[in-house]
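Undergrad: coordinates only, sequence not included:
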């Protein structure tokens, strides 16, 4: 059983990541720092997720008294990265691409602890049924997925009505691969 020896900071404003850590039984505080999330164009999707998670972790590297968890989630389809949509039309375009196909979700996670950063990523393949244009409009109008990579949340209507199946971790698609995170936390804390 993981028993943290240092206070945990979650460096994320994502309510889904916060909920997942709470469900893991962990006590933590939330601290945010402004980080430039740009990345080199040559990186693959999993490399991008880890690169950005590490950038976020480096902002906390001087804080050796805490265990800091950072993460970044990337949605990719046929090699194209789908970020967070800026407006309705962009969300509609992204969801139309996901309709009737499969895509990958990568979450990079970094743990900054005692002056070192440990990073890893997880991958989940998500299969979606064909969506009608009015379903896409309904989803965007009612769920406002503008803070979500790929324009959707697996824990809401989209996951319940549009996702046919997944291969890999469900929590990874939510934004934090809890199974792998728990393993790494245990390894760092020596449990």
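TA: Arrived safely, thanks for sending. Keep in mind it's a predicted model, so treat the numbers as computed, not measured. Numbers count the residues shown, from 1 in each chain.

Undergrad: from here on, contacts and neighbour counts on C-alpha atoms
TA: Will do.

Undergrad: and the gap between residue 59 and residue 148?
TA: 23 Å (Cα to Cα, to the nearest Å).

Undergrad: so those two - more neighbours on which side?
TA: residue 148 (20 against 15; other Cα atoms under 10 Å).

Undergrad: wait, the more buried one sits on residue 87?
TA: No - judged on Cα atoms under 8 Å, residue 148 makes no contact with residue 87 at a distance of 11.9 Å.

Undergrad: tell me which stretches of the chain form helices.
TA: All helices of the chain, identified by DSSP state H, fall at 15-23, 45-58, 88-98, 133-143, 157-161, 170-174, 178-189.

Undergrad: what's the first one packed up against?
TA: Right, helix 15-23. Helix 15-23 is packed against helix 170-174, with contacts defined by 3 or more Cα pairs under 8 Å, 6 or more residues apart in numbering; DSSP states H and E.

Undergrad: what's in contact with the helix it packs on?
TA: The list of residues contacting helix 170-174 from outside it, by Cα atoms under 8 Å, 6 or more residues apart in numbering, reads 16-17, 20, 73, 105-107, 122-124, 153-155, 177-178.

Undergrad: how about a cut-off of 7 Å?
TA: If you take Cα atoms under 7 Å, 6 or more residues apart in numbering as the criterion, helix 170-174 is touched by 16, 105, 107, 122, 124, 153-154, 177-178.

Undergrad: buried subset of these?
TA: 16, 105, 107, 122, 124, 153-154, 177-178 (16 or more other Cα atoms under 10 Å).

Undergrad: closest to residue 47 out of the residues you listed?
TA: The shortest approach to residue 47 among these belongs to residue 107, at 9.8 Å (Cα to Cα).

Undergrad: that closest one reaches residue 47, doesn't it?
TA: No - using Cα atoms under 7 Å, residue 107 is not in contact with residue 47; the gap is 9.8 Å.

Undergrad: how close does the nearest residue to residue 86 once chain neighbours are set aside get to residue 156?
TA: Once flanking residues are discounted, residue 86 sits nearest to residue 146: 6.5 Å by Cα to Cα, 6 or more residues apart in numbering. According to Cα to Cα, residue 146 stands 14 Å off from residue 156.

Undergrad: and here's the other structure:
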């Protein structure tokens, strides 16, 4: 999908403002030679200060992008493009980030058990002269699991660094998800179709995404 702008992307210094191995894997799948640079942005924004969950995840992603962009500029390594993302899970009006420990992970999964919820991923494309913001959402159904199954999953350690305390991309976490409505990669943390569309538009190749 990026082939029409591949020659442009290859000439750019692209930074992925993340320490997430899942997001790094996804940009690698696209053939982007992005440099991994985890942000030190303090993710302490209050969702109550925003009108929607989409605004909240976009603001958090923008905080990550801005921190990395400014830090690299000060180091004399000005990037052409910084890509940042933030993913959260919402069960009705309750927003769930990464659990702080196994107890919170267990609590989150018990709340999600047998229910539909929504995954939000906000993405920022920050260039020298412009910034693009967007959010993709995907509905996810967490299947019915026993307390023993949930506890065994938590004990595996897989949920502890993931929003909503589960990872759909791992065989351990994905086994609990019978169906979704939307982009699978939104749940993994980087919606690939929308990202590619926005990158094409960002560099002047117009798509139907407008």
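TA: Everything's here; your move. What you see is a predicted model; the values in this text were computed from it and never measured.

Undergrad: TM-score for the pair, please.
TA: Laid over one another, the chains give 0.94 as their TM-score (TM-score structural alignment, normalised by the length of structure 1), with 190 aligned residues with a Cα RMSD of 1.4 Å.

Undergrad: about what we covered before: which residue in structure 2 lines up with the residue nearest to residue 86 of structure 1?
TA: In structure 2, the residue paired with residue 146 of structure 1 is residue 160, using TM-score structural alignment.

Undergrad: residues touching that match, list them.
TA: For residue 160 of structure 2, the contact set (Cα under 7 Å, 6+ apart) comprises 98-99, 101-102, 105.

Undergrad: can you pull the contacts of the residue located most distally from the centre of structure 1?
TA: Farthest-out residue of structure 1 from its mean C-alpha position, per Cα atoms, centre = their mean: residue 134, at 27.3 Å. For residue 134 of structure 1, the contact set (Cα under 7 Å, 6+ apart) is empty.

Undergrad: that one matches what in structure 2?
TA: In structure 2, residue 134 of structure 1 lines up with residue 148, judged by TM-score structural alignment.

Undergrad: ditto for residue 94 of structure 1
TA: So residue 94 of structure 1 corresponds to residue 108, using TM-score structural alignment.

Undergrad: quick one: residue 98 of structure 2 and residue 166 touch, right?
TA: No - taking contacts as Cα under 7 Å, residue 98 of structure 2 lies outside contact range of residue 166: 9.0 Å.

Undergrad: could you measure from the match of residue 146 of structure 1 over to residue 8 of structure 2?
TA: 38 Å.

Undergrad: which residues touch the residue sitting nearest the centre point of structure 2?
TA: Nearest to the geometric centre of structure 2 sits residue 189, at 2.9 Å (Cα atoms, centre = their mean). Neighbouring residues of residue 189 of structure 2 by Cα under 7 Å, 6+ apart: 23, 87, 121.

Undergrad: residue in structure 1 matching it?
TA: Under TM-score structural alignment, residue 189 of structure 2 pairs with residue 175 in structure 1.

Undergrad: from residue 118 of structure 1, how far off is its match?
TA: For residue 175 of structure 1, the distance to residue 118 of structure 1 (Cα to Cα) stands at 18 Å.

Undergrad: neighbour count winner among residue 98 and residue 166 of structure 2?
TA: residue 166 (29 against 19).

Undergrad: distance of the closest residue to that one other than its chain neighbours from residue 193 of structure 2?
TA: Leaving aside its chain neighbours, residue 166 of structure 2 sits nearest to residue 159 (4.5 Å; criterion: Cα to Cα, 6+ apart). From residue 159 of structure 2 over to residue 193 of structure 2 the distance is 25 Å, taken as Cα to Cα.

Undergrad: look at the two and report which has more neighbours.
TA: It is residue 159, of residue 159 of structure 2 and residue 193, that has more neighbours when counted by other Cα under 10 Å, with 25 against 14.

Undergrad: I'd assumed residue 165 was in contact with the more buried one.
TA: Yes - the pair residue 159 of structure 2 / residue 165 is scored as a contact, 4.3 Å apart, by Cα under 7 Å.

Undergrad: which neighbours do these two share?
TA: Both residue 159 of structure 2 and residue 165 are in contact with residue 105, where contact means Cα under 7 Å, 6+ apart.

Undergrad: tally of neighbours for the aligned residue in structure 1 for residue 92 of structure 2?
TA: Aligned by TM-score structural alignment, residue 92 of structure 2 pairs with residue 78 of structure 1. When neighbours are defined as other Cα under 10 Å, residue 78 of structure 1 has 10 of them.

Undergrad: what's the closest non-adjacent residue to residue 78 of structure 1?
TA: With Cα to Cα, 6+ apart as the criterion, residue 78 of structure 1 has its nearest non-adjacent residue at 7.4 Å, and that residue is residue 103.

Undergrad: distance of residue 128 of structure 1 relative to residue 164 of structure 1?
TA: As for residue 128 of structure 1, its distance to residue 164 of structure 1 is 5 Å (criterion: Cα to Cα).

Undergrad: quick one, which of the two is more surrounded?
TA: Higher neighbour count among residue 128 of structure 1 and residue 164: residue 128, with 20 against 14, using other Cα under 10 Å.

Undergrad: surely that one and residue 101 touch.
TA: Yes - between residue 128 of structure 1 and residue 101 there is a contact under Cα under 7 Å: 5.6 Å.
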